[in-house]
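Asks: dropping the sequence and predicted coords here.
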Amino acid sequence: MTITTTVRLTAAIDVPESFVDEYVDVYKHLHAHPELSGQEFETAAYIETRLSALGIDSFRCGVTGVVAVLKNGDGPVVGFRADTDGLPIAEETGLDYSSVATGTQRDGTTVPLMHGCGHDTHVAAALALAALLVERRELWRGTLVLIFQPGEETAYGARAMVSDGLWDRAPKPEVVLAQHVLPAVKGKLLIRSGHMATLADSWMVTVQGRQAHGSQPEKSIDPIVAAAAMVLRLQTIVSRELAPSTSAVITVGTFHAGLKENIIPATAEFSINVRTPNEDARAAVLAAIRRIISAEAAASAAPEPTITEINTFPRCYNDPEATRRVIERFTTDFGAEALTDAPLGMASEDAGLLSDAIGVPGVYWAFGTFDPQFFDGGALPAGNHSPFFAPEARSAVVVGTGAALSGVLAFLGRD
């Protein structure tokens, strides 16, 4: 007699151990083969192959985005987003499926690649979700639009898919769901109503000056001095122009100028990353940044600097009523003790654009996959974007798939 062991995904749904093993292998494959934002060609092809093997048709959207539509009779339409891109990080986890891949950035630079934010877990869970819904049609009714979205790390992907006619080519959903792995306890779900992430904006600032010999500063307009004054003054926006209760961050991440110590250069360039909690704070901070950059340039008798937008992240807002439905389902499936009222962090996310673009609710949550020992007086696990970030593979599949299934069934479940 053959005994089939099972794994519990939710309080009412078990799957064979072999199912989990299959999607652990999927996860490990994805982890070992990351690609840069906007270059997810092999990832997209792999997703299409997996979907085709399940008998699910799909189409490309936004070049490297993949969309699949699962129908099971009459009922609501729900969208579910999984992001697909990796990061330019040299992996140091020591895992036997670590990435040794490299990629080429837009400037031609070759960089190491890693799924350092866990998007591999998101794709594996979404593919497992698709397989479950194909096999267990008695659980649900309606239509699920699966969105495998590229370019989340650069705020490129959601906008690219919407611009490429996503909601003209796929059924318009009543709600769009998304999830993200975090360095939290295995099985923990983090969700709240309202803003789930901050708005984010990145700019490149080019300060123009006048080149001269280092011994003749009077013949120059020194762009380094002007840019340095801007960098210092920008830090006063949060401390002196916003209320202490308003969380915001202004970071200057790069600063480049000159080629030789005895030449005052003609230009200086620096990049700014801004995180704000809401649209009003965003408008106030960005206006203050422009004002300071312009004023400091004028104080140095320099021309007006050039500001180039690198990227801008939309809001990620959880609709209260839709979020209530998801929380109720999570509570039924995992118990109230599994849920945490997620604090508003300073991370950013572009999933909200998929729902905001068509004026429907969105719900976004996070899940943990790490052993509790990390949080019991031991060293905390490495976080997202770290070269040591390593969600436990089996937990990533079980928790990620279980949360995805529960969230979807909050709207499509027959019960």
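Replies: Perfect, thanks for sending it.

Asks: going forward, measure contacts and count neighbours with C-alpha atoms only.
Replies: OK.

Asks: can you map out the helices along this structure?
Replies: 17-32, 41-53, 119-135, 157-163, 166-169, 223-234, 236-240, 279-299, 320-334, 352-356, 393-412 (DSSP state H).

Asks: buried residues, the second one. List them.
Replies: Of the residues in helix 41-53, 43-44, 47-48, 50-51 count as buried by neighbour count, 16 or more other C-alpha atoms under 10 Å.

Asks: one more: the shortest one?
Replies: Taking 16+ other C-alpha under 10 Å as the neighbour-count basis, helix 166-169 is seen to contain the buried residues 166-167.

Asks: before we move on, what about the third one?
Replies: Neighbour counts using 16+ other C-alpha under 10 Å place 119-134 of helix 119-135 among the buried residues.

Asks: tell me how many other residues crowd Gly335.
Replies: Neighbour count of Gly335, defined by other C-alpha atoms under 10 Å: 13.

Asks: measure it to Thr10 for me?
Replies: Gly335 sits 10 Å away from Thr10, going by C-alpha to C-alpha, to the nearest Å.

Asks: and if you look at Leu199?
Replies: From Leu199 over to Thr10 (counting by C-alpha to C-alpha), the distance is 33 Å.

Asks: just Glu35 next, same as before
Replies: Taking C-alpha to C-alpha, one finds Glu35 at 32 Å from Thr10.

Asks: in terms of neighbours, single out the busier of these two.
Replies: For Glu35 versus Thr10, neighbours defined as other C-alpha under 10 Å are more numerous around Glu35 (28 against 20).

Asks: the structure to be compared is supplied as follows:
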Amino acid sequence: MKLLPLAALLFVHAAQAQDASAVSSQINGMYPKLDAIYKDLHAHPEIAFQEERTAAKLAAEMRAIGFEVTEKVGKTGVVAIYKNGAGPTVLVRTELDGLPMEEKSGYPYASKAHALLDGKDTMVAHSCGHDVHMTAWLGAARTLVALKSQWQGTLMFIGQPAEETVSGAKAMLDDGLFKRFPKPDYAFALHSWPLAYGTIGYNSGPVSSNSDAIEITFKGRGGHGSAPDKALDPIAIAARFVVDVQTVISREKDPKEFGVVTIGAINGGTVGNIIPDTVRVRGTIRSYSPEVRAKLLAGVRRVANASAAMADAPAPDVALIAGGAAIDNSDALVKRTEGVLKKAFGDANVARMPAMTASEDFSAYVNEGVPGMFFFTGVYDPKAVAEAAKPGGKPIAFNHSPYYAPVPEPSIKTAAEAMTLAVMNVMGAAGAKP
């Protein structure tokens, strides 16, 4: 193994420190503008594939920075390209969509937005932090252009729709993302997380779970609630399924392996004295490994059919809908990136963390053969995080909670700086590929 002389190592460390200082200075200087953008995005969330206003705002901002922008990729997606000489192409992804839920953060700029979802009115909120991600994405883009003398290559910043429905990445790829635009050499994405602001979490290998949706319609024969013998009760069949399907987890899956089957919605019937014809059951399956994923999918289908057969009912309609695959971070890219992040934020603030049980469709880009790194940035006051970790301590709101309330300035600054440094680190002064 060839070792660098001490002088060369000191030069590298000094250069990294200088880069971090320059990046931090740029982001601090632009923060008032970023803060205004963040509050506007937070107050005007839009749900999956309806992100028209959000996409237009990001597109306008990126054009003003100097990117070549293409809109409506994958319906509402944005692709922004900035060429700066020979070197690698680096994809940086942000999500555009909010969630169909009411916000209860108490912020003066809290969302009061509404949308139509399946024909019904719903409130909309950025309760997963995508507004933080978008703002940091813009901050990173501005900083990289301002410091373009320190790197070479092509930036490919994408604003992806419909992450919450785990369908936006596929929509962009199906619309020719890697055919109409350069296929990247690396891909980065980040996610806000209920960690202390100023901290970063990451891992090699799997960092999220496989996601598959369950949609089952159990069929019966409607009738009067006082005469169940004259009917065939699909509610009883569905109830048996909801209980029995958990044995797939407790009795079939290796207990050392992660796997979850959750039934989150049961819909059937209108009033208490009428047995309905059908009951619809919806849920989610989560796993890390392909083997566990296959076992759970097969088990859910088998238990659904068996539950109906036990009641001598027609076979149910079983739809198991593939969602996002687990994100598999590149070991080489993680090793290449963690050093520069630790140099900037300190070893104690940049740490490996277990894979999340939630799912993310950033994996769609990685599975196209692009080395990727997905990491997490904290959003809460360190004192609040420490208190929540104590027995009986006050809990902090998790992503998707109506009370999820990132502290904007330190959260956005950390995310923007971390992403900028990660990108500069792989593009380098010469833009050389490893």
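Replies: Right, received. Where do you want to start? What you are looking at is a predicted structure, and each value in this text was computed from that prediction instead of being measured.

Asks: Pro265 of the first structure: which of the helices of the first structure is closest?
Replies: Closest to Pro265 of the first structure of the helices of the first structure is helix 223-234 (C-alpha to C-alpha; 7.1 Å).

Asks: helices and strands around that closest one, which ones?
Replies: strand 199-208, strand 249-257, strand 267-276, helix 279-299 (3 or more C-alpha pairs under 8 Å, 6 or more residues apart in numbering; DSSP states H and E).

Asks: try 10 Å this time
Replies: Secondary-structure packing of helix 223-234 of the first structure (3 or more C-alpha pairs under 10 Å, 6 or more residues apart in numbering; DSSP states H and E): strand 199-208, strand 249-257, strand 263-264, strand 267-276, helix 279-299.

Asks: before we move on, back to that, name the nearest of the buried residues of helix 41-53 of the first structure relative to Pro171 of the first structure.
Replies: Out of those, the member with the shortest distance to Pro171 of the first structure (by C-alpha to C-alpha) is Leu51, at 18.1 Å.

Asks: counterpart of that closest one in the second structure?
Replies: Under the alignment (TM-score structural alignment), Leu51 of the first structure maps onto Met62 of the second structure.

Asks: so where is stretch 148-167 of the second structure in the first structure?
Replies: Counting by TM-score structural alignment, stretch 148-167 of the second structure corresponds to 137-156 in the first structure.

Asks: report the buried residues of the matching stretch.
Replies: 140-156.

Asks: and for stretch 190-198 of the first structure?
Replies: Buried residues in stretch 190-198 of the first structure (16+ other C-alpha under 10 Å): 190-193, 195-198.

Asks: identify, from those residues, the entry nearest to Asn278 of the first structure.
Replies: Thr198 (7.0 Å).

Asks: to which residue of the second structure is that closest one aligned?
Replies: Thr198 of the first structure maps onto Ser209 in the second structure, by TM-score structural alignment.

Asks: correct me if wrong: its match contacts Ser287.
Replies: Yes - with contacts counted by C-alpha atoms under 10 Å, Ser209 of the second structure reaches Ser287, the gap being 5.2 Å.

Asks: overlap in contacts of these two?
Replies: Overlap of the contact sets of Ser209 of the second structure and Ser287 (by C-alpha atoms under 10 Å, 6 or more residues apart in numbering) consists of 258-260, 293, 325-326, 357-359.

Asks: neighbour-wise, give me the winner out of those residues.
Replies: Greatest neighbour count in those, by other C-alpha under 10 Å, goes to Ala326: 30 neighbours.

Asks: that one pairs with which position in the first structure?
Replies: By TM-score structural alignment, Ala326 of the second structure lines up with Arg315.

Asks: excluding chain neighbours, what is closest to that match?
Replies: In space, and not counting its chain neighbours, Arg315 of the first structure is closest to Leu199: 5.3 Å by C-alpha to C-alpha, 6 or more residues apart in numbering.

Asks: can you check Asn278 of the first structure too?
Replies: Per C-alpha to C-alpha, 6+ apart, closest to Asn278 of the first structure is Leu199, 6.5 Å.

Asks: tell me how many other residues crowd the one you found.
Replies: 25.

Asks: state the distance from it to Val207 of the first structure.
Replies: 26 Å.

Asks: equivalent analysis for Pro320 of the first structure, please.
Replies: To Val207 of the first structure, Pro320 of the first structure is 44 Å away according to C-alpha to C-alpha.

Asks: who has more neighbours out of the two?
Replies: A count of neighbours by other C-alpha under 10 Å puts Val207 above the other of Pro320 of the first structure and Val207, at 26 against 15.

Asks: that one maps to what in the second structure?
Replies: For Val207 of the first structure, the residue aligned by TM-score structural alignment is Phe218.

Asks: and Leu34 of the second structure, what is it in contact with?
Replies: 27-28, 40, 132, 134-136, 138-139, 408-409, 412-413.

Asks: is it true that Val181 of the first structure touches Ala124?
Replies: No - using C-alpha under 10 Å, Val181 of the first structure is not in contact with Ala124; the gap is 11.8 Å.

Asks: okay, and the common contacts of those two?
Replies: 396, 400.

Asks: which residue is nearest the middle of the second structure?
Replies: Centrality entry for the second structure: nearest residue to the mean C-alpha point is Glu360, 4.3 Å, by C-alpha atoms, centre = their mean.

Asks: can you tell me the closest non-neighbouring residue to that one?
Replies: Gly324 (6.0 Å).

Asks: so what's that neighbour up against?
Replies: Applying C-alpha under 10 Å, 6+ apart to Gly324 of the second structure gives the contacts 163, 165-167, 169-170, 208-212, 286, 359-364.

Asks: make it 8 Å
Replies: Residues counted as contacts of Gly324 of the second structure (C-alpha atoms under 8 Å, 6 or more residues apart in numbering) are 166-167, 210-212, 359-361, 363-364.

Asks: Gly142 of the first structure too?
Replies: Taking C-alpha under 8 Å, 6+ apart, one finds 71-77, 412 in contact with Gly142 of the first structure.

Asks: Arg275 of the first structure pairs with which position in the second structure?
Replies: Using TM-score structural alignment, Arg275 of the first structure lines up with Arg286 in the second structure.
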